[in-house]
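J.: Just need the structure, nothing else, for what follows:
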Amino acid sequence: MRVSMADVAAKAGVSAQTVSRVANGSPRVDPATRVRVEKAMADLGYRMHRAARALRTGQTSTIGLVVSTLASVGNSRMLQAISEAAAARDYALAVVTVGERGIREAFARLRSQGVDGAVVLNEATELARDAEPPADLHLVVVDSPPDARFSIVQTDHAGGARAATEHLLSRGHATVHHLAGPVRSFAAAERERGWRAALADAGAVVPEPVRGDWTSASGHSAASGLADATALFVANDQMALGALRALADAGRRVPEDVAVVGFDDIVDAAEYRPPLTTVRQDFDALGRRVVAALVAAIEGGESAAESVPAALVVRASSGVA
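T.: Okay, the predicted model is just below:
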């Protein structure tokens, strides 16, 4: 049986008009009354009818997500985090991928679905920067240089990479090699920047990085050319998995011969052989920050930039030099 506003009003001891004001976020409600009404809503399992709310407010309570691919672990983790954060705020989520017709077509598809705003995720952010975003579509971009046209939420990639590099140097290695991500990736560039800064501050030689495309296969291929490395910082855990196999194929032991650190702390990182030292991205916190920034923009707030810290998680793969 569907719970009505009248049911909530009766339980909270207020009028149906007061319940409506709380449901629609009106500031014209006493804080104590708001708490009482929200508790009654939660106790009864009340949910605002989305179509009715759209008619009253002109908003659909639906947000969009633009993504290049969901094949990568990071993107799929972000999809889950954003979906859960949106649901917690009673927003629906519409997902579109950037196909052959480009990001403008992706924006057009979202607008046809009446979304109130959209999140542009990771690899798609470069496309959003190069295109002119629709003026009537609120945007939050994940991982991007500063841009006044939209809000930005990102992991502190450079800080995490610096921590990973300093950790390897503290183990006694003269320098740290880097298996980097794609050239045009903002996250990859930031991680490379943090690695370079840590080596420069330590007065260490900065080796020429080798590069992959985020996949474990590319990590295996790229790591085959790192015969001189005793310490390796890899830009993501999937490429680190490929690098571990390449080192094993070459008869090099981890961590005895080569210490390895990844980035992301994917679910299986602790199950690698050996368990992978890595930099943890807090995908749940990112999802919450992204949705909060988008809802704020939808409700008339100004664009902003936020950075979420990344933490080093030490396991067996980084060993002792």
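J.: use CA for all of it now, contacts and neighbours both
T.: OK.
J.: Can you name the next helix or strand after the helix or strand hosting V291?
T.: Taking DSSP states H and E as the definition, V291 sits inside helix 283-298. Where DSSP H and E defines the elements, the next helix or strand beyond helix 283-298 is strand 305-308.
J.: Packing partners of that following strand?
T.: strand 151-155, helix 283-298 (3 or more C-alpha pairs under 8 Å, 6 or more residues apart in numbering; DSSP states H and E).
J.: about what we covered before: can you list the residues that contact the helix holding V291?
T.: Applying C-alpha atoms under 8 Å, 6 or more residues apart in numbering, the external contacts of helix 283-298 come out as 77-78, 81-86, 116-119, 138-140, 142, 151, 153-155, 302-304, 306, 308.
J.: Could you tell me the angle between that helix and strand 151-155?
T.: 170 degrees (axes from the mean of the first three to the mean of the last three C-alpha atoms, to 10 degrees).
J.: How far does stretch 297-304 sit from its chain's centre?
T.: 19 Å (C-alpha atoms, centre = their mean, to the nearest Å).
J.: From the opening residue of it to its closing one, how far?
T.: 9 Å (C-alpha to C-alpha, to the nearest Å).
J.: Next: stretch 111-131.
T.: Distance between the two ends of stretch 111-131: 16 Å, counting by C-alpha to C-alpha.
J.: And this one, please, so the two structures can be compared:
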Amino acid sequence: MADVAALAGVSHQTVSRVLNAHPSVREATRDKVLAAIEELGYRRNSAARALVTSRSATLGVVTTGSALFGPTSTLIAVEEAARDQGYFVSVATLRSYDTASINQVLEHFMAQGVDGIVVIAPHDAVAAAVESFRSPVPVVLVAALEPSSADASGPSTLSVAVDQRAGARLATELLLDLGHADVVHVAGPQDWFDARERLAGWREALDAHGVRPARPRECSWSAGDGYAAGRDLAEAVAAGEGPTAVFAGNDQLALGVLRAVWERGLRAPEDVSVVGFDDVAGAAYFVPPLTTVRQPFAEVGAHAVAMVLGSLAGDTVATRRIAPELVVRSSTAPPRPTAR
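T.: Below is the predicted model of the structure:
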């Protein structure tokens, strides 16, 4: 920094202000300092900075190691948001959800001296273990905790998530507003927060329309399970006894349902309308293009990092719920008129 200051003809303090984006630096001075930094190839010494500030400028991120779209997209979003704030990210992957494994991961971060931790916790067991861990640094869960849990959360269990329940209501209400008398739900695994919240939103939408919900079909998140559920539904539709609309717990389940409908010689949306959840890459190219609920993962990542940094700064930080977006494509339409 002393070399940069000498080349730019400014003080060491001015270089520090430029590096920390201080607003009081004049634009011409900032340009001189940045030009000197580029010419000299200056890079911050993170180890030295940590000694001075007692901060490592590193956030720990716990992820379940799942290849599923939601957790993977969330991890990418958190890393990008941390980097934008000048923070490094140390990632630990969980292969099992028992308390001992999760505590080991969190202690690993404590040994690294991370400034805070973001836990991508879509599963009950992960959130429960994290909540029981006495962390000396801020911890933010990326988890769609049920309202009762979120309200009871203290500073150590702050959470941020997409409002899964609201997304499910949007999907179900679309189908009901199109004129479908009922909507069947092919649900994800019920030990995941997201799946339970989506199921709750589906029920709320049906209740609001005076429709008594049938028993949901509980599955994993896989297209194979969606296909198995879809075969049963398609047989019922072909017999004139099945639903005309399906809300699938994620886009992979929806993909399986669409395949089963096609194999049975039925058409979507003419015979069955289908809505998914996530808006995975390629959802617009399903046959037919899939109506689905889009999750703003970049916003989730930015809020998670901002909550950790806000806690470090002593700010009052509240649990956040972020609104999803319904993306309407051609897998949904009004039901076919019945013959008279």
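J.: Strands of structure 1, start to end?
T.: Counting by DSSP state E, one finds strands in structure 1 at the ranges 62-67, 92-97, 117-120, 138-142, 151-155, 177-180, 210-211, 231-234, 259-264, 277-280, 305-308, 311-313.
J.: As TSV, these with mean neighbour count would be great.
T.: Below are the strands of structure 1 laid out as TSV (neighbours: other C-alpha atoms under 10 Å):
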stretch	mean neighbour count
strand 62-67	24
strand 92-97	17
strand 117-120	26
strand 138-142	28
strand 151-155	23
strand 177-180	25
strand 210-211	20
strand 231-234	28
strand 259-264	28
strand 277-280	26
strand 305-308	17
strand 311-313	20
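J.: I'd like the ones you listed laid out as JSON lines, including distance to A32 of structure 1.
T.: JSON lines is the format used below for the strands of structure 1 (distance: least, C-alpha to C-alpha, whole Å):
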{"stretch": "strand 62-67", "distance to A32 of structure 1": "29"}
{"stretch": "strand 92-97", "distance to A32 of structure 1": "28"}
{"stretch": "strand 117-120", "distance to A32 of structure 1": "31"}
{"stretch": "strand 138-142", "distance to A32 of structure 1": "32"}
{"stretch": "strand 151-155", "distance to A32 of structure 1": "32"}
{"stretch": "strand 177-180", "distance to A32 of structure 1": "53"}
{"stretch": "strand 210-211", "distance to A32 of structure 1": "57"}
{"stretch": "strand 231-234", "distance to A32 of structure 1": "52"}
{"stretch": "strand 259-264", "distance to A32 of structure 1": "42"}
{"stretch": "strand 277-280", "distance to A32 of structure 1": "39"}
{"stretch": "strand 305-308", "distance to A32 of structure 1": "31"}
{"stretch": "strand 311-313", "distance to A32 of structure 1": "39"}
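J.: Compare these and give me the one nearest M41 of structure 1.
T.: Shortest distance between M41 of structure 1 and these, using C-alpha to C-alpha, is found for strand 92-97: 18.8 Å.
J.: In structure 2, point out the residues matching the closest one.
T.: With TM-score structural alignment applied, strand 92-97 of structure 1 matches the range 88-93 in structure 2.
J.: ok, G45 of structure 1 - how many residues close by?
T.: 12 (other C-alpha atoms under 10 Å).
J.: Ok, A229 of structure 2 next?
T.: 21.
J.: now swap in the one 3 residues further on and tell me
T.: Counted by other C-alpha under 10 Å, the residues lying close to D232 of structure 2 total 14.
J.: One more: V287 of structure 2?
T.: 15.
J.: Can you tell me what E299 of structure 2 aligns to in structure 1?
T.: By TM-score structural alignment, E299 of structure 2 lines up with A285.
J.: ok, now how distant is that match from Q154 of structure 1?
T.: 10 Å.
J.: Overlap in contacts, those two.
T.: Counting by C-alpha under 8 Å, 6+ apart, the shared contacts of A285 of structure 1 and Q154 are V308.
J.: can you give me the helices for structure 1?
T.: Ranges of helices in structure 1, per DSSP state H, are 5-12, 16-23, 31-44, 50-57, 73-88, 102-112, 125-130, 157-170, 186-201, 216-223, 237-249, 283-298.
J.: okay, the angle between the third one and helix 16-23?
T.: Going back to what we said before, that points to helix 31-44 of structure 1. Using the same axes, to 10 degrees: helix 31-44 of structure 1 against helix 16-23 is 90 degrees.
J.: Other residues contacting helix 31-44 of structure 1?
T.: Residues from elsewhere that reach helix 31-44 of structure 1 (C-alpha under 8 Å, 6+ apart): V3, V8, A9, K11, A12, V14, V19, V22, R47.
J.: For those, which two are the farthest from each other?
T.: Counting by C-alpha to C-alpha, the most remote pair of those is V14 and R47, 17.5 Å apart.
J.: Give me the distance from stretch 230-248 of structure 1 to the chain's centre.
T.: Worked out by C-alpha atoms, centre = their mean, stretch 230-248 of structure 1 lies 22 Å from the chain centre.
J.: err, stretch 279-288 of structure 2, not the other one
T.: 19 Å.
J.: Relative to structure 1, which residues correspond to it?
T.: Going by TM-score structural alignment: stretch 279-288 of structure 2 matches residues 265-274.
J.: Now the matching stretch: buried residues?
T.: Within stretch 265-274 of structure 1, the residues scored as buried using 16 or more other C-alpha atoms under 10 Å are D265, I266, A269, A270, P274.
J.: Just list the residues touching the closest residue to the second one other than its chain neighbours, thanks.
T.: Distances taken as C-alpha to C-alpha, 6 or more residues apart in numbering place D237 nearest to I266 of structure 1, at 6.8 Å, with adjacent residues excluded. Residues counted as contacts of D237 of structure 1 (C-alpha under 8 Å, 6+ apart) are G262, F263, D264, D265, I266, A269, T278.
J.: What's the separation between the counterpart of D237 of structure 1 in structure 2 and Y227 of structure 2?
T.: Aligned counterpart of D237 of structure 1 in structure 2: D251 (TM-score structural alignment). For D251 of structure 2, the distance to Y227 of structure 2 equals 12 Å [C-alpha to C-alpha].
J.: again, but for G314 of structure 2
T.: Between G314 of structure 2 and Y227 of structure 2 the computed distance is 50 Å (C-alpha to C-alpha).
J.: One more: G116 of structure 2?
T.: Note on G116 of structure 2: its distance to Y227 of structure 2, by C-alpha to C-alpha, is 41 Å.
J.: now N20 of structure 2
T.: Relative to Y227 of structure 2, and taking C-alpha to C-alpha, N20 of structure 2 is found at 53 Å.
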